[in-house]
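J.: got a predicted structure plus its sequence, pasted below:
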Amino acid sequence: MTKNIAPEDLYQLRSVSQVRFYANNIFFTENFIRKDSNSYLANLVSLDQDKNYRVWCQKGLNSSPRVLGDFLYYLHQEDGKKMQLYRMPIDGGSAQPFLLTDSEDTSVQELVVSNDAQALYVKTKKTQEQPKFKTEKFPEVRHVTKLNGRLDGYGWFENDAEFSLIKIDKLMQEETVLFTTKDDFELAAVAKAGTDIAYIRGRQPELDTDIDYTKAVYLYNEKTGKTQLITTDVAQGSFSAAAFSPDGKTLALVGNDNNYPGQTINDLWLYSLETKQLTNLTQQLLDVDVGYEAALTADFTQNLCSNSVVWLDNKQYIFTALHHGHSQLYMGNWDTVQLIRDEAEDITDFCVASPQKLLLTVSKQALPSELLLFDIETKIVTELYNPNHDFEQTHSYLKAQKFTYLSKDKTQELEGWYLPAANKPKHSPVLMYVHGGPHAAYGEAFFHEFQVLASWGYGIVYVNPRGSTTYGQKFCNDVDGHYGENDFSDVLAGLDYALEHFPELDKNHQYIAGGSYGGFMTTWAVGHTKRFKAAVAQRCVSDWISMHGTSDIGYWFDRQELQADLFSDDEARQKYWRMSPLAYAQNVITPIRLLHGEWDMRCPISQSEEFFTAVKLAGGETDMIRYPQSFHGVSRNGLPSLRIHRMYDIKEWFDKHQ
């Protein structure tokens, strides 16, 4: 008899990502967690044409495999040190650091091989400042001057950082610094060595009174040393990925016009380097979200990249998109775009293996991770590698059931999933779990925590209410200025549907949980309904007014999401308060536990502290658990020991209130 999934299985499960194909070898990273070091690690491995498995490097965190000439280059990080560039001979030999500089202040951030495989291009960052200070007897002070001066999951931005683009020649193995700048950028793609390099950065890097919403695409020409902005016609555009055609004449881009900052649906664009014309190819053809930015909400896969578009030849390209909670693959040219794969899965990365075959890394609700070969013509899929094959001989995953339901106002057909409790008891408590965002989506991806909670006897219901991504722009925008309205109604309607159609769910034992926006929805729910026996709000938003100035994104996110400027007038301030769960804390009779990371910069821990204090003062039942050294993503990429501790914290609270 196989076992169900337990919290500690995080230490056994593995995922694959960052797949690349070179000279009949498939390179990829195999990601896992070490219990003794409480850390995330990744081996660099390969499969040859006979599926022989080889480990190239297995110490520390290894990523970004790139082959240039006779060497395999990759990024290596160990023991919390800065990320560095390493290389090793393809025909055998040991790995050695390939230092671009002898400075301990420099880290390597990105690698791109030119289309003609003649040079490697490397982005570096140099700084003496640290994003988070360590505890010391004589600490330093931090001088903050930038409005946009921090980022959750990282810490405080450095005032002295320098970013460089460096070229490594294949033959001479010489390093050339192409440029150095104070403005951060993303190295996106390189045509033939010595020609054009595409990179992405904001158009207004010196903006000091607001955030620069733009992410524009620039071309740097190696021969002339000149830089050209190529997305001029999309003044406020936000682009995230780029790829040159093999001949270097066309650049495929993933991005949007940014009409709705932080939530605009991405399209596929083509830019002709000959005519200087930029064309949006999918805006009128498809109502899908191109690329990975609207990623499905999950908690398992690690070390992902954003390889959203690749070229098959000089005319045809492949790109990924998200639609109704799952991934799709499309093939196109200058005139048409056609769907070539549409399965219940999350495609986490892909690359070209041959003119008609793609390599895919995928995740599914009942399959954590797998490497596949997909034939574009025949649509035949070949399973190449499952990193959890041995684990799955003794363990089994619970399978979710997808359902559709009608919104209470009868205007929307909505989607949700039900993961039955293990052993399917006649009466199982039901847990409504709300995703973050709100511009995110549940979907066809493996969710370790859901598997654990269901193995503990809870039936899990999770839905995509209005405001979620992957259902089109209008659906995504519905929540703007209307938090706690249609979105709240959609959540409850999904729960009502599940209770009506899955008779084993116990109507007398309903629970609710969620993180970030899901934490907002949880605290909002307990202030507006008494139907839940208990609630767990994680890294919540409870007070939009204090969120505005204390979150790393609050000052612009609040304006967009609430459709009001806090400092414009009294009506705006009243709107902020009216949409804050804190305003209804005196109504809470549902026992609620609050979970929060102490380093959270996205929804600062004060959001939970405020709600905890208000419920306590009103005589409600509540407690709070604080996770040290934890950013907003504590449940996805936080310290592994705390991720596991957190799952037991949820179980303890719900078990207590049976």
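T.: Yes, it's here.
J.: CA only for contacts and neighbour counts going forward, please
T.: Fine.
J.: show me what contacts the closest residue to Gly481 other than its chain neighbours?
T.: Spatial nearest neighbour of Gly481, excluding adjacent residues (Cα to Cα, 6 or more residues apart in numbering): Leu562 at 4.0 Å. Applying Cα atoms under 8 Å, 6 or more residues apart in numbering to Leu562 gives the contacts 480-483, 575-576.
J.: can you tell me which of the residues you listed is nearest Tyr397?
T.: Tyr483 (34.7 Å; Cα to Cα).
J.: helix, strand or coil for that closest one?
T.: Under DSSP: H, G, I helix; E, B strand; the rest coil, the three-state class of Tyr483 is coil.
J.: next up, a second structure to put side by side with the first:
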Amino acid sequence: MAKRNIKVEDLRAFKFVSDPQISPDGSRIAFVYSEIDHEEDKYLRHIWFAETSTGKLTQFTYGPGADTYPRWSPDGKKLLFLSNGRQPDKKTQLYVINIGGGEAQLIADTENGVSSPAWSPDGKSLLFTSKVWTEEKPESDVKRITRIRYKFNNVGFFEGRRTHLFTVKPGGKPKQLTKGEYDVNNPKWSQDGKSITFITNMEPDQDTSKVNDIYRIPAKGGNPEKITDSKYNMSNHSHSPDGEYIAYVGTDRPEELAVDLDLYKMKNGGKPKCLTDGFNRSLGMGMGGDLRVASPDDGPVWSGDGKYIYFSTSDTPYCNLYRINTSNKKLETLVTDKSVDGVSVSNNGLIAYNAMTALEPCELYLYDGAEKKLSSFNKKLLDKLTLSAPEHFTFQNRQGRTVDGWIMKPTGWKKDQKYPCVLEMHGGPRGIYGEGIFQEFQLLAAEGWAVIYTNPRGSAGYEEEYTQGVMRHYGEVDYDDFMDFTDEAIKRYPWIDEQRLGLTGGSYGGYTTNWIIGHTDRFKAAVTCRSIANWLSKFGVSDIGFMQPESISGAKTYWGDDLLEQMKHSPIYYVDKVKTPCLLIHSEQDYRCPMAEGEQWFTALKLNNVPTELIRFPDENHELSRSGKPKHREERFQHILRWFREYL
């Protein structure tokens, strides 16, 4: 059968594998299988099994709910999972089901939904977190705001509520273990089941501090005890199999900008020891892609004998799977040449993971000393499509540093023709381009345009100095890198028509889109998505804006003498210089880069007579391009293609 170019509508046919969880004995892998129901405009998510000995794949859960977060009981006979939609008008609920089948048992149903569930070591109890009202729930729909943190993208408003810890026995009533003005994050059972540890900050400055601590609380309830010394920022932790040690991902320089996250190991209540001080890459950095359902991060994964810890993180161009010896710090790369997402390890050392490439969404894999691919859900579709394979090349930036870049040729490329070219820019700025698949890029190539992309200073997946390179210099060194990269691509690939250049990006990539067209008119068309126009307006309305001031320009506030410095790093300061036709795509429920950023950029462009349109997506947030409603994702693609067709 002759192959064809990819189409917008092909989004409906892609399948997504995430959150692989191998059973304690290594015989099965539970994972989440997601697909799109175009008619209902939603995602269907169910739990599937893979037999590790045969590779046989079977669907395990059914029904109308979105079933996610499968976790094995210690004896491997039961599975807990979260489900949304099994019961109408309910938030996410916690269920347990026997592996032999039968009806799932509802374990916990809370007003604000359940998250982060885990089995106790004896399999008799479960923990979970849920948001609760710290005072009596108001009868009015008027919001009373007292904290600077009261909303979050893809979560919404949570004024008056805190995330607290619960335990429950199947068939019993949940018991709230923590209370007060703090949030419980990343709860983990101790290996003897007598206590639970979690990460939080209980201090008055918790909303603006970057410091947090590990606390321990008796599993039967009581007062939390702080077991770290308030010198670290931590994102995740786990207990060694013998219960003697805690491993966590974090940094001992919490107030510095864009520092690497390392792996630490400490005796319960002892002094932490850094295991990855010789690694020179930050942990916790995943690879970008728009055909991916992200797996939850379970933190450091111990081997059954406690000798090793497994983790995945990016070393451009891949997101590799690593194993480190907890005694001598010897680091091994187990899986490379692709981008690993979720990882779990059985008691006997079998490793389940999902991974993608630049030409294939995540599929399921097993590592038992060698890599085995267990699923090929997207093969039938991919076999029909002509995709453009990215070609890697490098260039020297102005510091003499070798920088990665990629070009995707237009499908049907011929060497004696000239082609338009679109520069794609990632978000972050600590985003990463590499071995990840983007339908957006493939659609541009299918239209007959080249696509180029790079990792400018500020990107993750490199040494800390490179990632910190953009800090306090937004719009400066990144602009230089993008311009030098574009020059190099045109020089290296003379078939690029430099009179027909376009550019686009989202989030921080939307900021750089706006910034670039205010400083050069070499690009003939721009599409700016979920962008930033004005750092001064963003700081007080974004869910994280108040945490950002110094990273932008070096100024530490947004007022007084600092105000002008921050404004000079804002695209709107230079909007009178813009000539490039610019399409704006923004989500109305985006709390990261709020709608006002798109509105004022659009208004300023209109007042300066720049060809522009504003496309507003209702009921969408900052994640539109990755997990928005399927029909909206398709419509977003259509607008991008329409704009570039008109102006390129």
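T.: Cool, got the structure. Note that the structure is predicted; figures quoted are calculated from it, not measured.
J.: how close are the two chains, by TM-score?
T.: Scored against TM-score structural alignment, normalised by the length of structure 2, the superposed chains reach a TM-score of 0.92; 632 aligned residues with a Cα RMSD of 2.4 Å.
J.: which position in structure 2 aligns with the residue nearest to Gly481 of structure 1?
T.: Taking TM-score structural alignment, the alignment pairs Leu562 of structure 1 with Ser553 from structure 2.
J.: now swap in Asn62 of structure 1 and tell me
T.: Mapped onto structure 2 by TM-score structural alignment, Asn62 of structure 1 lines up with Asp67.
J.: identify the residues contacting the helix or strand harbouring its match?
T.: Asp67 of structure 2 belongs to strand 66-72 when assigned by DSSP states H and E. Residues outside strand 66-72 of structure 2 that contact it (Cα under 8 Å, 6+ apart): 19, 21-24, 30-32, 43-47, 61, 78-86, 118-119, 296.
J.: in the stretch 151-300 of structure 2, which spans are strands?
T.: 151-152, 156-157, 161-168, 175-176, 185-189, 195-200, 213-218, 225-226, 233-239, 245-251, 262-267, 273-274 (DSSP state E, counting those that start in this stretch).
J.: tell me the counterpart residues of the last one in structure 1, please.
T.: Put plainly, it is strand 273-274 of structure 2. Under TM-score structural alignment, the match for strand 273-274 of structure 2 is residues 279-280.
J.: how much does that stretch stray from structure 2?
T.: Stretch 279-280 of structure 1, aligned to structure 2 and superposed, deviates on average by 1.2 Å (mean Cα distance after the TM-score superposition for structure 1).
J.: just the strands from the stretch 401-550 of structure 1, written as ranges.
T.: 401-406, 413-419, 428-434, 459-463, 505-515, 534-538.
J.: deepest in the core, which of these is it.
T.: Most buried of these, by mean neighbour count (mean count of other Cα atoms under 10 Å): strand 534-538, with a mean of 29.
J.: for it, packing partners?
T.: Helices and strands touching strand 534-538 of structure 1, by 3 or more Cα pairs under 8 Å, 6 or more residues apart in numbering; DSSP states H and E, are strand 505-515, helix 517-528, strand 592-597, helix 640-656.
J.: so which of those comes closest to Asp569 of structure 1?
T.: Nearest to Asp569 of structure 1, of these and by Cα to Cα, is helix 517-528 at 24.3 Å.
J.: buried stuff in that closest one?
T.: In terms of neighbour count (16 or more other Cα atoms under 10 Å), helix 517-528 of structure 1 has its buried residues at 517-527.
J.: got it, and stretch 122-136 of structure 2?
T.: Result for stretch 122-136 of structure 2 [16+ other Cα under 10 Å]: buried residues 123, 125-134.
J.: return the subset of those residues lying in helices.
T.: Applying DSSP state H to those, no entry is found in helices.
J.: make JSON lines from the residues you listed and add distance to Glu203 of structure 2 to it.
T.: JSON lines is the format used below for the buried residues of stretch 122-136 of structure 2 (distance: Cα to Cα, whole Å):
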{"residue": "Gly123", "distance to Glu203 of structure 2": "34"}
{"residue": "Ser125", "distance to Glu203 of structure 2": "30"}
{"residue": "Leu126", "distance to Glu203 of structure 2": "28"}
{"residue": "Leu127", "distance to Glu203 of structure 2": "24"}
{"residue": "Phe128", "distance to Glu203 of structure 2": "23"}
{"residue": "Thr129", "distance to Glu203 of structure 2": "20"}
{"residue": "Ser130", "distance to Glu203 of structure 2": "21"}
{"residue": "Lys131", "distance to Glu203 of structure 2": "19"}
{"residue": "Val132", "distance to Glu203 of structure 2": "19"}
{"residue": "Trp133", "distance to Glu203 of structure 2": "19"}
{"residue": "Thr134", "distance to Glu203 of structure 2": "16"}
